[in-house]
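All I have is the shape, not the residue letters:
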């Protein structure tokens, strides 16, 4: 199953999966969460994502699956 984390690292945001490791680096937090939304489409249900900002503060957000265009 997917265990996602979005972390601020060296001026960008990294989407990580607990098993697969880094899935991509993005310029903004919103871009990283959008990428998580694309992955969540495989599960087809909302999924929690942990977010760690550049100051080390943690938060949790719920990501909805993206819809095909």
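Perfect, thanks for sending it. A quick note: this is a predicted structure, and the numbers were derived from the prediction, not measured. Numbers count the residues shown, from 1 in each chain.

going forward, measure contacts between C-alpha atoms and count neighbours the same way
Noted.

Could I get the full set of helices for the protein?
Applying DSSP state H to the chain gives helices spanning 29-40.

where do the strands sit along it?
Residue ranges of the strands in the chain, as given by DSSP state E, are 4-9, 12-17, 21-26, 47-52, 58-63.

Touching the last one from outside, list them.
It refers to strand 58-63. 33, 36, 37, 40, 46, 47, 48, 49, 50, 51, 52 (C-alpha atoms under 8 Å, 6 or more residues apart in numbering).

Now do the buried residues in it.
Neighbour-count burial for strand 58-63, counted by 16 or more other C-alpha atoms under 10 Å, picks out residue 63.

Put this next to the first one:
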């Protein structure tokens, strides 16, 4: 479900949510995953609008090589 949420944003089908719930994922945890994905999307949008802020030391080795500016 989280993978579909990341790929398709708001177009996660009911079956994906049902499979997660059937596998024992609680409703609260499902909502946590949705909130985290929404937050990550918002952070990415703000970063793009702000002209890309510097990456934390932990993330620098994982920086996308095609980024307009990699600190």
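Perfect, thanks for sending it. None of the values given here were measured: they were computed from a predicted structure.

TM-score for these two?
Overlay of the two chains. TM-score (TM-score structural alignment, normalised by the length of the first structure): 0.29; 35 aligned residues with a C-alpha RMSD of 3.8 Å.

Name the nearest residue to residue 26 of the first structure, sequence neighbours excluded.
Nearest residue to residue 26 of the first structure in three dimensions, chain neighbours excluded: residue 13, at 5.0 Å (C-alpha to C-alpha, 6 or more residues apart in numbering).

neighbours of the one you found, just the number please.
Neighbours of residue 13 of the first structure under the rule other C-alpha atoms under 10 Å: 25.

correct me, but it touches residue 29?
Yes. In terms of C-alpha atoms under 8 Å, residue 13 of the first structure counts as a neighbour of residue 29; the distance is 5.8 Å.

list residues touching both of these two?
Common neighbours of residue 13 of the first structure and residue 29 (C-alpha under 8 Å, 6+ apart) are residue 6.

how close does the residue nearest to residue 26 of the first structure sit to residue 6 of the first structure?
6 Å (C-alpha to C-alpha, to the nearest Å).

residues shared between the contacts of the two?
29, 32.

Same question for the host helix or strand of residue 5 of the second structure: list its buried residues.
Assigned by DSSP states H and E, residue 5 of the second structure falls within helix 2-8. By 16+ other C-alpha under 10 Å, the buried positions in helix 2-8 of the second structure come out as 2, 5, 6.
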